[in-house]
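>>> This is a predicted model, with the sequence first.
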Amino acid sequence: MSQPFIRPYESRDFDACLNVFYVTIDPGLDFEPARTLGSYNWYRPYVSLTPSTCFVLDSGTGDAVGYIIGTSSTKDFVKKWREEFIPSVKLDDATLPTASPKTDQGEEGNTDLVPTPDAAKDEIVKFCRKGVFEPEGLLHEESPELLEMYPAHLHIDILPTHTGKGYGTNLVSTYLEKIKGLGATGVHLGMVAENIKARRFYERLGFRLFDEVMDGGVSEEKGRTGNAIWLVKSL
């Protein structure tokens, strides 16, 4: 039986990796249209604009069961996002569920945004939609030292069937070796502050909390913005 292994991302991996994104999505985003919008924030731009710094965990039979995606230069990535990715995004694609929505009358095929039932979900949808069309948020202009010292950034997701087996560590090592070869001097990542398990994983790999208050003192915590924390690692 073939063993899982890491290889460069290929265009044929798009659907399998998109499935990984949806299966592993944060519970707070696991509703439509936030799921679809989320894929336009944290998956599609990377495999579209920087495939050379994207890697997949192959099941051993050709299927992607995990991935690490990112860029060696966040500033260059944001520029490409605005100039190349945004023009390719169709509004309906970015705001609607992948399945045909229903109107209040039960009719299918309506292209209006399906209203979410509570204000909290509406705010999440607004946040996700803004991220698609305003990638400059990735530049952390309120904390310029972040990109100066840690210009690269990444996202990693693995199906539950393949977690806890060392593949995440190997994916990160493969990615870091690649971006270091491209000249990156450091890397950063954002994660939900309450995800203690993930934080411990990154800390074992040498990541640490960014040593600066990033939100103008609102949280009074270093490396925190809202419900997210930012971890960094020098290369």
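Here it is on my side, so go on.
>>> Every contact and neighbour count from this point should use C-alpha atoms.
Fine.
>>> And the residue nearest to residue 170 when sequence neighbours are not counted, how far from residue 152?
Nearest non-adjacent residue to residue 170, counting by CA to CA, 6 or more residues apart in numbering: residue 6, 7.8 Å away. Plainly put, residue 6 is 20 Å away from residue 152 if you go by CA to CA, to the nearest Å.
>>> Against that first model, consider the following:
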Amino acid sequence: MTTPSIRPYDPARDFEGGLDVYFKTVNSALNYEPTCTIGSYLWYMPYVALSPSTCLVLSTDSPTSRVVGYIIGTSSTSSFVTRWRSEFVPTIDSAIVPPPNTPCSDPAMQTDDVKNFRAAVYNADCSMLLPYPEVLAKYPAHVHIDILPEFQGKGYGRKLVEAWCEKVREEGATGVHLDMVKDNVGGRKFYEKVGFGVCEQVLDGGESGETGVNGIVLTMVKKL
């Protein structure tokens, strides 16, 4: 197996490879259609479109370049949301992701979960901390990381996180957060190993009796 290396995301050659990684690593709780495809408009496409400078790929460059992982995000969630709504939303193919109030003949598009995801795409609901500006100010950056299974557990995830955190620190970020499926035990262990902890804010009005939890989502944070 060729040893991969970390390099900046290149829009000209990495988009499809990164998208392939997204589809191959999407959490099993979300791995059904049309949610999986709609999710790519939430957790992949906006980042590489709007903030390629804060996107890194894990790539095998010989004999041919192949993206086997990525870390994508933004150093300023609030600024990113503004750009998402003004610049990314107009590019969305409404045949693939119909606006939330658009009736659809496909019953799968009309389930409550899918309608919520459709709304999230058009509203730029990319962070559980958006309703909590004081907490968001402490952890203004946010991030997504995905690595193909055969390249996991080899130290590449830690290297990606370290390189990415240094990048957004240079852009002025003082902290970073991420949202993950709370039942992803392996993912949580990884994030804890690289310095993330559970967000101290109650995010669900106290319904769960836990901090950092809202429905199936767990928010984790890290100071930079």
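Thanks, I have the structure now. This one's a predicted model, so the numbers in the text were calculated from it and none came from an experiment.
>>> sorry, back to before: give the helix, strand or coil label for the residue nearest to residue 170 of structure 1.
Recorded secondary structure, residue 6 of structure 1: strand (DSSP: H, G, I helix; E, B strand; the rest coil).
>>> re the thing from before, of residue 6 and residue 152 of structure 1, which one has the most company?
Using other CA atoms under 10 Å as the criterion, residue 6 of structure 1 and residue 152 rank with residue 152 on top: 28 against 19.
>>> OK, contacts around residue 13 of structure 1?
63, 64 (CA atoms under 8 Å, 6 or more residues apart in numbering).
>>> again, only using 10 Å
For residue 13 of structure 1, the contacting residues are 19, 47, 55, 56, 58, 62, 63, 64, 65, 67, by CA atoms under 10 Å, 6 or more residues apart in numbering.
>>> The first one: what secondary structure?
Read that as residue 19 of structure 1. helix.
>>> Could you pull up the residues touching it?
13, 25, 64, 65, 66, 159.
>>> Aligned to residue 77 of structure 2, what sits in structure 1?
By TM-score structural alignment, residue 77 of structure 2 lines up with residue 74 in structure 1.
>>> right, and that match touches residue 144 too?
No. Under the criterion of CA atoms under 10 Å, residue 74 of structure 1 makes no contact with residue 144, lying 12.0 Å away.
>>> So the two - more neighbours on which side?
residue 74 (21 against 11).
>>> Quick one: the strands in structure 1, in order.
Counting by DSSP state E, structure 1 has strands at residues 5-8, 55-58, 64-71, 152-158, 186-192, 208-209, 224-225, 228-234.
>>> Deepest-packed of those strands, please.
Greatest average neighbour count among the strands of structure 1 goes to strand 64-71 (a mean of 28), per mean count of other CA atoms under 10 Å.
>>> Strand 152-158 and that strand, what's the angle between them?
Computed by axes from the mean of the first three to the mean of the last three CA atoms, to 10 degrees, the angle separating strand 64-71 of structure 1 from strand 152-158 equals 170 degrees.
>>> now for strand 64-71 of structure 1, which elements pack on it?
Contacts defined by 3 or more CA pairs under 10 Å, 6 or more residues apart in numbering; DSSP states H and E place strand 64-71 of structure 1 against strand 5-8, helix 14-23, helix 44-49, strand 55-58, helix 74-80, strand 152-158, helix 167-181, strand 186-192.
>>> Superpose on structure 2 and give me the mean offset of it.
Superposed on structure 2, strand 64-71 of structure 1 shows a mean distance of 0.4 Å to its aligned residues (mean CA distance after the TM-score superposition for structure 1).
>>> And the residue nearest the centre of structure 2?
When CA atoms, centre = their mean is applied to structure 2, the residue found nearest the centroid is residue 144 (3.4 Å).
>>> who touches the aligned partner of that one in structure 1 in this structure?
In structure 1, the residue paired with residue 144 of structure 2 is residue 155, using TM-score structural alignment. Listed by CA under 10 Å, 6+ apart, the contact set of residue 155 of structure 1 reads 42-43, 46, 54, 67-71, 172, 188-191.
>>> neighbours of residue 45 of structure 1, just the number please.
There are 22 residues near residue 45 of structure 1, going by other CA under 10 Å.
>>> Residue 163 of structure 2 -> structure 1?
So, by TM-score structural alignment, residue 163 of structure 2 is matched to residue 174.
>>> wait, isn't its match in contact with residue 70?
No. Applying CA under 10 Å as the test, residue 174 of structure 1 and residue 70 come out as separate, 11.8 Å apart.
>>> Can you pull the residues that touch both of the two?
53, 54, 55.
>>> Can you redo those as a markdown table, where the extra columns are distance to residue 216 of structure 1?
Below are those laid out as a markdown table (distance: CA to CA, whole Å):
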| residue | distance to residue 216 of structure 1 |
| --- | --- |
| 53 | 32 |
| 54 | 33 |
| 55 | 35 |
